[in-house]
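**Q** got a sequence here, can you model it:
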Amino acid sequence: MQDAFAADRAAFARGRKVGIPEGIPAGTRIAPERRRGRGAGINPTGRFEPFARSLEDDGWDVLDELPAFRTEVQVEAPKTIITRNTSPDISFDRSVNPYRGCEHGCVYCFARPTHAYMGLSAGLDFETKLFAKPNAAQLLERELSKSGYEPRTIAIGTNTDPYQPIEKERGIMRQLLEVLEAAQHPVGIVTKSALVTRDIDILSRMAAKGLVKVAISVTTLDRRLARAMEPRAATPTKRLDAVKALNAAGIPTMVMTAPIIPGLTDHEIERLLEAAAAAGAREAGYVLLRLPLEVSQIFKDWLLRHYPDRYRHVLTLLRSMREGRDYDAEWGKRMRGTGPYAFQIKRRFEIAAGRLGLNETRLKLRTDLFRAPKPEGGVQLALL
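**A** Model (predicted):
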């Protein structure tokens, strides 16, 4: 078994066509020139589709004529915008996502499988076939104005990044912030983009009232690794610069060292927290690498392409924290894992955070300032 894997790995490194180990579908690997600047290297058919499609070389060079993957944006018109959840291991019960899919292309993104609900692939489709929700702000205002609405922190950026590149043109996230500021509604933001600093004017006003917290995700300080793993996200340096800028504007900021990848990024835990504290972060958190559904095969293919020498080591460590599996979705385990290695990561994080003065207090956002937006039609309509 080990010899077969070594041969497979060596052949892959030389660029030959080989079988892909560990359940990665054959015929789904995309030529490098077609996926340049992207995270995923495969584009498997969505799991709900009745037929699976794959690319095969029949000797006629047809594959060479296929175009490169380009970013395409379609308009989605949802009827509601606030998503509810009852998960006991996350700190919010509602979220908003202005976009579906994410151009950052983070190869480990746990949200990739959601593209299957659109009849698309969790691979390259997820980072090239995007959906924008231009009516998101209007929907949010309408839902906040409903009778009986009880305000709690709305999380934005929990599924796909609200500040991904297309936000520069679309501006949907800024429109959402304008609605939330007008209603004095608390919001928590998670992003890997320095574009968040564009909205410092709104965020600083909300921060002065205790209505906002921003979490910047920094997975590694290694720029080359970040480029391969998160190809269209901001560089680690720019993310830390964003933490500094937000902190200077009085906006509470935390750093998420998420995900921690055993055998690849876990050696950076202390350095990441030191950089976060130096940039002015007040809180920090982490999540262990999660590989649900299609993400497992996408990450394995990426790891085999970029770090073939660490392939077995990374997966062995990960499975040691997931009871021998690639992923355990059980609440209470999915974010942290179990076992000695997971405990070691937890203690290293806690010790480093304590030494640096991180997480001494946890900011709780205010809800008592909330003022429901006036419904369309004003007072007369509200009386009906």
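**Q** for the rest of this, base every contact and every neighbour count on C-alpha atoms.
**A** Will do.
**Q** now the strands for the protein?
**A** For the chain, the strands defined by DSSP state E occupy 72-75, 82-84, 94-96, 99-100, 129-132, 154-156, 187-191, 212-217, 253-260, 283-288.
**Q** which of those sits most buried?
**A** Mean neighbour count (mean count of other Cα atoms under 10 Å) peaks for strand 99-100 among the strands of the chain, with a mean of 26.
**Q** tally of neighbours for Leu120?
**A** Using other Cα atoms under 10 Å, the number of residues around Leu120 comes to 21.
**Q** residues contacting it?
**A** 45-46, 126 (Cα atoms under 8 Å, 6 or more residues apart in numbering).
**Q** one more pass at 7 Å, please.
**A** Contact partners of Leu120, counting by Cα atoms under 7 Å, 6 or more residues apart in numbering, are 45-46.
**Q** same question, Ala275
**A** When the contact criterion is Cα under 7 Å, 6+ apart, Ala275 has no partners at all.
**Q** that one and Arg170: what is the separation?
**A** Taking Cα to Cα, to the nearest Å as the measure, Ala275 falls 32 Å from Arg170.
**Q** next: Leu289.
**A** The separation that Leu289 has from Arg170, given Cα to Cα, amounts to 31 Å.
**Q** ok, now Pro151?
**A** From Pro151 across to Arg170, the span is 27 Å (Cα to Cα).
**Q** this one as well, want them side by side:
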Amino acid sequence: MRSPINSAPGLFPPAESAAPAPPKGRGAPANPDPRFAAWTRDAVDDGWQRAPDAAPATEVFVDSAKTILSRNDSPDLPFDRSLNPYRGCEHGCVYCYARPSHAFLGHSPGLDFETKLYHKPEAAKLLRRELAKPGYACRPLAIGTNTDAWQPVERRLRITRAVLQVLLELKHPALLITKSALVERDLDLLAAMAKEQLVHAAISLTTLDGELARRLEPRAAAPQARLAAIRTLAEAGVPVTVMVSPVIPGLTDHELERILAAAREAGAVGASYSLLRLPHELHDLFERWLAWHAPEKAARVMAILYDMRGGQANDPRFTHRMHGLGHFADLLAQRFALHRRRLGFPGLPELDCSRFAAPARKTDERQLGLF
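**A** This next block holds a predicted model:
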């Protein structure tokens, strides 16, 4: 029996699905083969009775990365460098645009993305080495842009905390992005960075509906826990922005004003939003999720999304990918701008890049003199 969310009738007939029930506690309803696979698999019911598959357990592997900073020149992003301590994310958000990146590891963007995690134990050491390179120009470093840097495994591995310690020591500014209440654990470091204008924190909120959040983001912090994290950070002097992300048309877009109001009341000083993106395998995964959890709204959600994406499931073009196109996108932008103005978000303060102190390079890493 299906368990639909928000069962008010939609504008289109309900979508049908023959997909089995998603594993309990996981976001992806399936584990499709990655797009680079040399072969594919198809499940076939041969009539033999078998026990149902158990929910997949989380596995953690070492990522022996040689470098730690990623760079971009996207006009859509407020940073040009980022650091991700983890690949894959146990939060299991079904809509996560990072899911297709797991295909580069030979894994499925489905259940593999949230159960086969890779961590970078040398992240802090590699960061220190990168910052010590001659000619390094200090700019704000974004942390957790692809997968959440405070996902559950961070509680044990503490890689993100080690990175923050390096940044605080070297007076290097950072932009933090998370939907985890675990960020409060590092309040001592973040408050110290905030006193020196070295940090902004962005908390992502998709919905205030706890039941819907549990199905969209099964292992992420509950919406009220994220609002509490905004309040805790703000009271400690850390500038916080709320990211209403992603906005899912026909499913969560009606909450835009309520989310902004709740975040502002909790102490957020900045706000942004982005539209649902469905690159590569994510398109099929999300449609399967809709067919199971919100069948009466599935057709309407996808119809509006296609309209906002120029007739496609995804539009990767700069300036369009974050907010979409068309009358629905324009209306969403107007609603956001109007409510942000009404609520009086003052905006984030400037980060200070002037006091960055590059670490000393080790003797064996320095170029030997000619004489």
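**Q** hmm, back to that, of Pro151 and Arg170 of the first structure, which one has the most company?
**A** Shown here are Pro151 of the first structure and Arg170; by other Cα under 10 Å, Pro151 has more neighbours (18 against 14).
**Q** what residue of the second structure takes the place of that one?
**A** Pro151 of the first structure is assigned Cys138 in the second structure as its aligned equivalent, the criterion being TM-score structural alignment.
**Q** also Val190 of the first structure?
**A** Using TM-score structural alignment as the criterion, Val190 of the first structure maps onto Ile177 of the second structure.
**Q** which residues touch its match?
**A** Ile177 of the second structure makes contact with 143-145, 201-203 under the criterion Cα under 7 Å, 6+ apart.
**Q** kindly recompute the last result at 6 Å.
**A** Listed by Cα atoms under 6 Å, 6 or more residues apart in numbering, the contact set of Ile177 of the second structure reads 144, 202.
**Q** if we can go back for a sec, how about the strands of the first structure, which one is nearest Gln380 of the first structure?
**A** Minimum separation from Gln380 of the first structure across the strands of the first structure (Cα to Cα) falls at strand 82-84, 26.1 Å.
**Q** give the aligned range of the closest one in the second structure.
**A** Strand 82-84 of the first structure corresponds to residues 69-71 of the second structure when matched by TM-score structural alignment.
**Q** mind checking how far that stretch is from the chain centre?
**A** Offset of stretch 69-71 of the second structure from its chain centre (Cα atoms, centre = their mean, to the nearest Å): 17 Å.
**Q** after superposition, how close is it to the first structure?
**A** Its matched residues in the first structure lie on average 0.3 Å from stretch 69-71 of the second structure after superposition (mean Cα distance after the TM-score superposition for the first structure).
**Q** who's in contact with that stretch?
**A** Counting by Cα under 6 Å, 6+ apart, the neighbours of stretch 69-71 of the second structure from elsewhere in the structure are 80-83.
**Q** if we use 10 Å, what do you get?
**A** Residues external to stretch 69-71 of the second structure that are found in contact with it (Cα atoms under 10 Å, 6 or more residues apart in numbering): 79-84, 123, 126-127, 130-131, 141-143.
**Q** I'd like the residues you listed laid out as CSV, including distance to Pro218 of the second structure.
**A** As requested, these are exported to CSV (distance: Cα to Cα, whole Å):
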residue, distance to Pro218 of the second structure
Phe79, 29
Asp80, 31
Arg81, 29
Ser82, 26
Leu83, 24
Asn84, 21
Ala123, 27
Leu126, 32
Leu127, 31
Glu130, 35
Leu131, 36
Leu141, 28
Ala142, 25
Ile143, 22
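**Q** and which of the residues you listed is nearest Gln49 of the second structure?
**A** Nearest to Gln49 of the second structure among those, with distances taken as Cα to Cα, is Asn84, at 43.3 Å.
**Q** show me the contacts for that closest one.
**A** For Asn84 of the second structure, the set of contacting residues under the criterion of Cα under 10 Å, 6+ apart consists of 68-70, 119-120, 123, 142-149, 160.
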